[in-house]
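1. Sequence and predicted structure below; questions after.
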Amino acid sequence: MNISVVIPLLNEQESLTELNDWIAKVMQSNHFSYEVIFIDDGSTDDSWQIISKLSNQNNQVKGIRFLKNYGKSQALHAGFKKAQGNVVITMDADLQDNPDEIPELYSMIVNDGYDLVSGWKKKRYDSVIAKNLPSKLFNWAARKTSGVKLNDFNCGLKAYKLDVVKNIDVNGEMHRYIPVLSKNAGFTKIGEKIVQHQARKYGETKFGMNRFIHGFLDLITIWFLSRFGKRPMHLFGALGVIMFAIGFGFAFYLGVDKLFLNPSGRLITQRPQFYIALSTMIIGTQFFVAGFLGEIILRTKQNKKRYLVKDRLNF
């Protein structure tokens, strides 16, 4: 099979039939063998009924339905597990991603040898204040933190080698950082393609300020995981040594001062340096304990299900 198209969605009943027909037209005109995997992330409208109808009409259309809303990352994870195409394309279900971009994305993976190609919506039709400016700030911070030189981390339209999606773990809200996860996994040939951005035709955007804030918090998380995820003691141990050294330095100074320089002066416990020494040594010890606990958790963690699937179609 040439292509798997993975489409996570939440309450997109108006656009699904049009999107599916558009994808089918592109695939047939380019003679691609393909599958379309819709992942219904707990929709409360008629999205699942429409997916069921489409799958009955065409066995290349497949569906996964979550028991409730678990988030886009979990939906992508479920789709990646089931994908069988040599190239995996992800796109949003709101018709803002253009299926006509698929052939060139496919060619960049197959012919140009990229592991991952990310779309770049250079010209956008979103609100400048509500989405464009926050996205630019977010993308700048992501580039500086991760070292992955992409202009649009948030673009849902991406293409992957099958090996990439089978060897990365997309969890939490890390779908924004799949290129970073891929780089950390060893898939370093990452490209970018300017893609056409469509104005939203149906429904309302799911974007809000809470997603913008969560994006930056996730950026800090992935920065930490990429550098210290497999060796937390390297970070917490170093911080513990620094804090303990500061505390020990103050304690040593107080001891020398009291014994040799000013034996008749104030009691050690009456001096502010004593409390600085005590606090920093306690904090240093806590950092060490945090590092040890992190190492223990890494070695004893068990895989847990992150979502529950209610229904499947054509699997």
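-> Alright, I've got the coordinates. Numbering: from 1, shown residues only.

2. alpha carbons only for contacts and neighbour counts from here, please
-> Noted.

3. top helix in this structure by residue count?
-> helix 272-300 (DSSP state H).

4. For that one, which helices and strands make contact with it?
-> In terms of contacts (3 or more CA pairs under 8 Å, 6 or more residues apart in numbering; DSSP states H and E), helix 272-300 is packed against helix 232-256.

5. buried set for the helix it packs on?
-> Using 16 or more other CA atoms under 10 Å as the burial criterion, the residues of helix 232-256 that qualify are 232-233, 235-241, 243-248, 250-251, 254.

6. and here's the other structure:
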Amino acid sequence: MTSMNAAPLSLVIPVFNEQDNIAPLLARVHQALSEYPAPWEILLIDDGSADATVQRITEGQAAYGNHVRLVPLARNFGQTAAMQAGIDLARGDVIATLDGDLQNDPIDIPRMVNRLIAEDLDLVAGWRKNRQDNLWLRKVPSKIANRLIRKITGVTLHDYGCSLKVFRASVIKGVRLYGEMHRFIPAWLATQTAPSRIKEEVVAHHARTAGVSKYGLSRTFRVIIDLISVYFFMRFAARPAHFFGMLGLGFGALGGLTLFYLLILKLLGENIGDRPLFMVGIMLVLISVQILTTGVLSEMLSRTYHEAQDVRSYHLRPSAGEALDAPDWKQPLESSPPTEQTVS
């Protein structure tokens, strides 16, 4: 990597009860970035750990320097909130995210940064092509979820669940993450930039050697629920009436056909007043009216929100070189050591 392919870099690493992994994680990061030609920093976001994680991070600061930044959250908010806190506080023009369990390998980061800049991309996502996880508990559910996410979002990636990602800071800072949306960051990013500017890179993956995994089968069901929200916001955030309109018209058409069928029977002399199908038809029409009304109200709320908050329906792309040559980066990161911050 040459200086032309590098940029000030922030590593955002959420950690929760990872006391045994902090020291080897910091050692591996410093080894991987020992020849990185631009300033860089590490943000370790402690997500309310109940063990000695914060103490280990403090020891790492003393050993390596102030570019190792501790961001202690007030309590356990979850990985998405921790990642958002790190992104908000990151000072690099390029932001890399990875897990703190040593399953992601920092050695891949310089190569991913190089590709991000060389190909003028907004995201290079890691692809754990050779995953070192349990087949039925992790691999199979992950394959099913990734295929479903690709189909619905239209963003073609093999591995949405890999935390190792490299972003252009000017783009990722325009995305707000809530709930458990960290696994859908590429999809959310597609609302800010073209999918063609999102690529993936095969990365190394290691088995966990210390600590306890924070994931389980329950995550699969949360993914499905979150995916519905992602689908709605990607396609209908600025036009919710279209979403509810399709549903309402569908129910209305079905109800109308049902009642029209019963009308034909009535004209032929049959009694339809005591048929359950008659009530079904009426209920379908009422449901259609309610959904269409909800769509109109949602459209009004959406317009009010966009006008009151001055939220634009578009995003400008920084001109070439603007993000990488920001004037705040004339001095190394170490020249202005950060203070510890508590995010509540």
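-> Thanks, I have the structure now. Since we're looking at a predicted model, the values are computed, not measured.

7. overall similarity of the pair, as a TM-score.
-> Here the TM-score for the pair of chains, by TM-score structural alignment, normalised by the length of structure 1, is 0.88; 302 aligned residues with a CA RMSD of 2.2 Å.

8. Strands along the stretch 51-200 of structure 2, start to end?
-> Applying DSSP state E, counting those that start in this stretch to the stretch 51-200 of structure 2 gives strands spanning 68-72, 94-97, 123-127, 165-168, 198-202.

9. Among the ones you listed, single out whichever gets nearest to residue 155 of structure 2.
-> strand 198-202 (8.1 Å; CA to CA).

10. how big is the offset of the closest one relative to structure 1?
-> Following the fit onto structure 1, the mean deviation recorded for strand 198-202 of structure 2 is 1.1 Å by mean CA distance after the TM-score superposition for structure 1.

11. Now do that strand: everything it contacts.
-> For strand 198-202 of structure 2, the surrounding residues in contact (CA atoms under 8 Å, 6 or more residues apart in numbering) are 112, 121, 122, 123, 124, 125, 126, 127, 128, 129, 157, 186.

12. Nearest to residue 82 of structure 2 among those?
-> residue 186 (17.4 Å).

13. can you tell me which residues contact the counterpart of residue 115 of structure 2 in structure 1?
-> Superposed on structure 1 with TM-score structural alignment, residue 115 of structure 2 falls opposite residue 108. Residues near residue 108 of structure 1 by CA under 8 Å, 6+ apart: 114, 117.

14. buried ones in the helix or strand immediately after the longest helix of structure 1 in the chain?
-> Per DSSP states H and E, the first helix or strand lying C-terminal to helix 272-300 of structure 1 is strand 309-313. Neighbour-count burial for strand 309-313 of structure 1 flags residue 313 (criterion: 16+ other CA under 10 Å).

15. swap in stretch 29-42 of structure 1?
-> Judged by neighbour count using 16+ other CA under 10 Å, the buried positions of stretch 29-42 of structure 1 are 34, 35, 36, 37, 38, 39, 40, 41, 42.

16. Confirm the third one sits in a strand?
-> Yes: the assignment for residue 36 of structure 1 is a strand, going by DSSP: H, G, I helix; E, B strand; the rest coil.

17. Name all residues that make contact with it.
-> 4, 5, 6, 7, 20, 60, 61, 62.

18. Looking at the alignment, what corresponds to residue 19 of structure 2 in structure 1?
-> Using TM-score structural alignment, the equivalent of residue 19 of structure 2 in structure 1 is residue 13.

19. Residue 234 of structure 2 now?
-> By TM-score structural alignment, residue 234 of structure 2 lines up with residue 226.

20. Count the residues that sit near that match.
-> Residue 226 of structure 1 has 16 neighbouring residues, counting by other CA atoms under 10 Å.
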